[in-house]
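[1] sharing a sequence plus its predicted fold:
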Amino acid sequence: MYVQELEPVADSLGLSALVATLPLLTVLVLLGAVRVQAHRAGLIGLAVAVAVAWLAYGMPLGQTASGAAQGAVFGLFPILWIVVNALWVYRMTVRTRHFDILRRSFGRLSDDPRIQALVIAFCFGALLEALAGFGAPVAICSVMLVALGFDPVRAAVVALVANTAPVAFGAMGTPVVTLAQVTGIPLDTVATVVGRQTPLLALVVPLLLVVLVDGRRGLRETWVPAAACGFAFAAAQFAASNYVSAQLADIGAALAGAGALVAVPGARRPAAEPVRAAVLTGARSEDLDHDDPRADVVRAYAPYALIVAIFSVAQIPPVKDFLAEATRTFDWPFLNVGDPTGKPVGGNVFSLPIVSTGGTLVLLAGVGTAVVLGVHARVAVREWVATVHELRFAILTVTSVLGLAYVMNLSGQAATIGHFVADAGAGLAFLSPVLGWFGVAVSGSDTSANALFGSLQVTAAQQSGLSPELLAAANSSGGVLGKMISPQNLTIACAAVGLAGKEGDLLRKVLPWSLGLLLVMCLIVVGQSTPVLGWMLP
């Protein structure tokens, strides 16, 4: 058994922590300063993590490589298994032009651009985040807003800011699933605490969006539908994450928010022409006036209805138990690690949820989508392969970052940093969301930030006397606010609306909102760590 050491470098916790941060510093510097592509930065960071584990911590090279392989496998399944299949469904709707029908349908819900921003960027964006994540909501929603006549810059800013509240439960709960995996905290526990933090953002973000679209006038005239949308979204996200399933949290929230928005009488009222003239300053797509047959509209919504139905059925207790029977748990080969006390760590065992994982359920929905949309089996398979090819660099990035995280956790590097950071004491509660925010701002992924810092947050919490569940959740909840300023998301937004090279302009517009909402989240976490808001936690 390899037993982790906390002070392997000169018997000094400070020096050991400094050496242990080298893999993280390598990735952050390469991404943020040198501007190296994310997949290259991840692979180099993984190599540094392996070197530190082997040379500084004395972890046998075979076990180090085995730990990295386990992280890479977890990155492939279930994380990327979800993303690939979700984007495959989207590609089929684009190929059959049902996505254009869906876009026109949204445009007809209301002619008020402020309501359109809520429907598309907040509600539909949350649904896309629930299904795929990883930049898809920003790219797709910003394009839809531009087609409706939004100025490209305004469309990109609205899509970026809207992509906050749903991120922690995005891609069928992938960020919280990863957080649970790397920290050893049960998924239901992590999801419950995150579900008592991010819904508070959902109360604010719709109001902020109407301000971004139409300033004070937008807030004055549309605060009622915006508030109704945010409240319904928050309530559904809280209820689903706490009492149903983390995988369904964003799906339920997106549908509830859209339903509440449409139900408010003021949301369907035609917008005054001065409002439309002031907001819609871009080129409007000519095909918006095309009328679609009702049957085609139903088919356009069918893929998302199938996903909701399949995931809902999968949560029925007898069905859930049946699907779980296919899960395989086994000792990971060539890995035998003990914590500093000699107790075997949870990473020695690997669980493979073959059928019950979100990716397999989305695959089933994809097969149903191909049937409903009339996509030939050969074409559907070709689209799936094309999706994998399109995501090849994202696959490298995710697997390398997860490999890095597993090596740091298994070798003891994360524990060393956590013990050192714990010296922040009570201030740790305030800094915890900042760490998640910084991780997402650099990596562009709440999943990656949770993999990198989740175990560190738990170790620091245990040493400082704070709740491990609270700080682990704060890492994810704070992280969602860093996504709008991440270089990857800014690049995706600019490319989608034809503003290549204008990432700096977008950053200046969204950074104040990112920092302001981060401060709110920090104060929430501090309050939840004290009796002031401690009652909010389970």
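    Perfect, I can see it now. Residues are numbered from 1 along each chain as shown.
[2] okay, CA-based contacts and neighbour counts for the rest of this
    OK.
[3] in what helix or strand does the closest residue in space to Pro303 that isn't next to it in sequence lie?
    Nearest residue to Pro303, sequence neighbours excluded (CA to CA, 6 or more residues apart in numbering): Thr369, at 5.2 Å. Thr369 belongs to helix 358-373 when elements are defined using DSSP states H and E.
[4] name the residues that touch that helix?
    78-83, 85-86, 88-89, 92-93, 96, 172, 247, 299, 302-303, 306-307, 310-311, 354-355, 376-377, 380 (CA atoms under 8 Å, 6 or more residues apart in numbering).
[5] so which of those sit within helices?
    Those of the contacts of helix 358-373 mapping onto helices are 81-83, 85-86, 88-89, 92-93, 172, 299, 302-303, 306-307, 310-311, 377, 380, per DSSP state H.
[6] from the contact counts, what lies against the longest helix along the chain?
    Taking DSSP H as the criterion, the chain has its longest helix at helix 198-239. Contact partners of helix 198-239 among helices and strands, from 3 or more CA pairs under 8 Å, 6 or more residues apart in numbering; DSSP states H and E: helix 113-117, helix 152-162, helix 249-263, helix 273-279.
[7] mind putting these into a markdown table with mean neighbour count and distance to Val510?
    Formatted as a markdown table, the helices and strands packed on helix 198-239 follow (neighbours: other CA atoms under 10 Å; distance: least, CA to CA, whole Å):
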| stretch | mean neighbour count | distance to Val510 |
| --- | --- | --- |
| helix 113-117 | 26 | 16 |
| helix 152-162 | 26 | 7 |
| helix 249-263 | 25 | 23 |
| helix 273-279 | 14 | 18 |
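[8] let's have those helices in CSV, adding distance to Gly418.
    As requested, the helices and strands packed on helix 198-239 are exported to CSV (distance: least, CA to CA, whole Å):
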stretch, distance to Gly418
helix 113-117, 41
helix 152-162, 31
helix 249-263, 30
helix 273-279, 48
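[9] closest to Ala495 out of these?
    helix 152-162 (9.8 Å; CA to CA).
[10] take a look at this one as well, against the first:
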Amino acid sequence: MNTLLSGLPILLLIWVMTKRNAMPSHIALPVTALLIALIQLFLFQADLSLLGANVMAGILSVSTPISIVAGAILLNRMLFFSGAETVLSQWLKGVSTNKVAQLMIIGWAFAFMIEGASGFGTPAAIAAPILVGLGFPIIPVAIFVLVMNSVPVSFGAVGTPIWFGLSGLSLSDVQFIEISQLTALLNSIAALVIPFIALRFLLGWQEIRQNAGFILLSVLCCTIPYVLLAQWNYEFPALIGGAVGLVFSVVLAKKGVGLHSQIDMSLPDKPVKTWEVVKVFLPFVLLIAILIVTRVPQWGVKDLLNTMSPLWTWRFGETEFEVSRALVFSLKSILGTEVSWQYKSLYVPAMIPFLIVSLLCIPLFAMSRTRVVSAFRDTGRRLFLPMLSLMGALVMVNLMMQGGNDAPMLLLAQAFAGLLGDSWGYAAALLGALGSFFSGSATVSNLTFGGIQLSIAEQVGLPVTLVLALQSAGAAMGNMVCINNIIAVSTILGVANQEGFIIKRTIVPMLAYALVAALFSVVSLAFL
């Protein structure tokens, strides 16, 4: 009975978000969190102080992902209102008139890099309008960018799905690196298939086959550095992999390497000046440079931004509020419990680098006050509903993990383990995809199901790092069918009431991805 009650809120959440008149995530997730709180309080006899502490910690924890989202959206809006996106579109026409080259440069390599820097649906939001501006049909473009925006997602927003999404599982640094390695390898194998399927929504098979050499080279230009970086780091694989892949894809396209022919498409009205192109890419270069400087431990900046040396401490009751010299805000012993919260304001990639780079765009593009105000206003308008969704998800996760050995998440893990046993590797990625589907975020998927995946792995004797890598890759492939992302891309492109149609198309490549993940688990178990 306890297991049934533990799974009831999750089942209800899935149902209300997938039925014909689906409930939006900003309502469904908070309502689910409230239902779990009531179950904990009245059926599991949860300690009221602990319940309140977990709710507080969940609400406060939204500061990390929502501040990253805010920074990413602000940069996106600055580029839009400054006209930088238009310049980028004109420049690309001058690089190559081959459709495959244009789609791979923007829809694959460029989106790969943007996902590594910002994530949270930003790549599709930036790539889709550029491709439509190049003359590609709207709905196929929406499907294409959704399918392409999957492989880099596990390491999106400077690795947020891993370092934040799995942060509550008490994993060692060695385990985090192993998860990074396995996830990158799995995603890179899937990348040998997914771009070809994605291109089919816009092009015929003959055209794809004729340009298969370039497609494969463009894929490898991103995934090789992606895999190499993942051997020792889980923040930069997508960011650096995408940047390297973008440069090489452009060079290959200009030389026509692997391209069958230059297919005639309209050229820009006038050549784009080199300085204009440099200006468009300068914010991304600065973004990458600042992230590298602040993330490489050997340079010492990372330690400075994470120092916990107290600057100011304030106690109220049994709870302690502390601010460190690096402006790390902490709440310890919330309501007298062991629950705590922390926000690293200088290390979380919100102010540094997103806000800094966004503000530098003002003089760089000589933006008027009206355009700057529009960018900030548009950013604020887009934040409220995602904040509610993330808040509900984080509270839900905290409450699902409350209760020690009788925690709802642990009870669900035991049920799943008993159902599939050591065959769980076949389904692990699908659970991750399910999390992204209803929550709209790979990070939230990892937060929601990471604990379940960990418990299942321990109970059935599967390698923890492999199962969590399958979860991480599954959360990435779930981006293809994520309702929130589909609505976001459709809204940007002016498409109405096509969500169901798009999901029916994107679920096919997602299942192909899931098959790759299942085979990967079988092969990995033979070596681990």
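    Noted; the coordinates are in hand. These numbers come from a predicted model, not from an experiment.
[11] list the contacts of Ala473 of the first structure.
    Ala473 of the first structure makes contacts with 190-191, 193-194, as judged by CA under 8 Å, 6+ apart.
[12] make TSV from those residues and add secondary structure to it.
    Formatted as TSV, the contacts of Ala473 of the first structure follow (DSSP: H, G, I helix; E, B strand; the rest coil):
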residue	secondary structure
Val190	helix
Ala191	helix
Val193	helix
Val194	helix
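[13] in the second structure, which of those still touch?
    Here is what carries over to the second structure from these, by both residues aligned by TM-score structural alignment, their matches' CA atoms under 8 Å: 190-191, 193-194.
[14] so what does Lys279 of the second structure match up with in the first structure?
    Using TM-score structural alignment, the partner of Lys279 of the second structure in the first structure is Arg299.
[15] so how many other residues sit close to that match?
    20 (other CA atoms under 10 Å).
[16] where's it relative to Leu410 of the first structure, distance?
    Arg299 of the first structure sits at a distance of 48 Å from Leu410 of the first structure (criterion: CA to CA, to the nearest Å).
[17] any idea what sits nearest Gln40 of the second structure, other than its immediate chain neighbours?
    Nearest to Gln40 of the second structure is Ala46, by CA to CA, 6+ apart, at 5.3 Å.
[18] mind checking the SS state of that neighbour?
    coil.
[19] map it across to the first structure for me.
    In the first structure, Ala46 of the second structure lands on Met59 (TM-score structural alignment).
[20] for that match, what are its contacts?
    So Met59 of the first structure contacts 2, 53, 411 (CA under 8 Å, 6+ apart).
[21] please identify, among the residues you listed, the one with the most neighbours.
    Ser411 (32 neighbours).
[22] so where does the equivalent of Val395 of the second structure over in the first structure fall, helix or strand?
    For Val395 of the second structure, the aligned position in the first structure is occupied by Gly403, per TM-score structural alignment. Assigned by DSSP H and E, Gly403 of the first structure falls within helix 392-411.
[23] for that helix, name the packing helices and strands.
    By 3+ CA pairs under 8 Å, 6+ apart, helix 392-411 of the first structure packs against helix 38-51, helix 61-74, helix 446-464.
[24] looking at the ones you listed, which is closest to Thr327 of the first structure?
    When these are compared by CA to CA, helix 61-74 sits nearest Thr327 of the first structure, at 14.0 Å.
[25] have a look at how far, on average, the closest one is from the second structure.
    Mean deviation of helix 61-74 of the first structure relative to the second structure after superposition (mean CA distance after the TM-score superposition for the first structure): 1.8 Å.
[26] could you give the separation of that helix from the chain centroid?
    24 Å (CA atoms, centre = their mean, to the nearest Å).
[27] got the buried residues for that helix?
    63-74 (16 or more other CA atoms under 10 Å).
[28] identify the residue of the first structure aligned to Pro225 of the second structure.
    For Pro225 of the second structure, the residue aligned by TM-score structural alignment is Ala236.
[29] picking up where we left off before, what angle do helix 81-95 and the helix holding Thr369 of the first structure make with each other?
    Interaxial angle of helix 358-373 of the first structure relative to helix 81-95 (axes from the mean of the first three to the mean of the last three CA atoms, to 10 degrees): 20 degrees.
[30] show me what Ile524 of the first structure aligns to in the second structure.
    In the second structure, Ile524 of the first structure lands on Phe520 (TM-score structural alignment).
[31] buried sites along the helix or strand containing its match?
    Element membership for Phe520 of the second structure, per DSSP H and E: helix 499-527. For helix 499-527 of the second structure, the neighbour count (16+ other CA under 10 Å) marks 499, 502-503, 505-507, 509-510, 512-518, 520-521 as buried.
[32] now the angle between helix 138-148 and that helix, please.
    Using the same axes, to 10 degrees: helix 499-527 of the second structure against helix 138-148 is 20 degrees.
[33] helix 499-527 of the second structure - contacts with which helices or strands?
    Secondary elements touching helix 499-527 of the second structure (3+ CA pairs under 8 Å, 6+ apart): helix 138-148, helix 173-190, helix 194-199, helix 428-439, helix 464-477, helix 483-493.
[34] make a markdown table from those and add distance to Met387 of the second structure to it.
    Output for these, formatted as a markdown table (distance: least, CA to CA, whole Å):
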| stretch | distance to Met387 of the second structure |
| --- | --- |
| helix 138-148 | 22 |
| helix 173-190 | 27 |
| helix 194-199 | 31 |
| helix 428-439 | 12 |
| helix 464-477 | 20 |
| helix 483-493 | 13 |
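[35] identify the residue nearest the residue most central in space within the first structure in space, chain neighbours excluded?
    Nearest to the geometric centre of the first structure sits Val167, at 3.6 Å (CA atoms, centre = their mean). In space, and not counting its chain neighbours, Val167 of the first structure is closest to Val480: 5.6 Å by CA to CA, 6+ apart.
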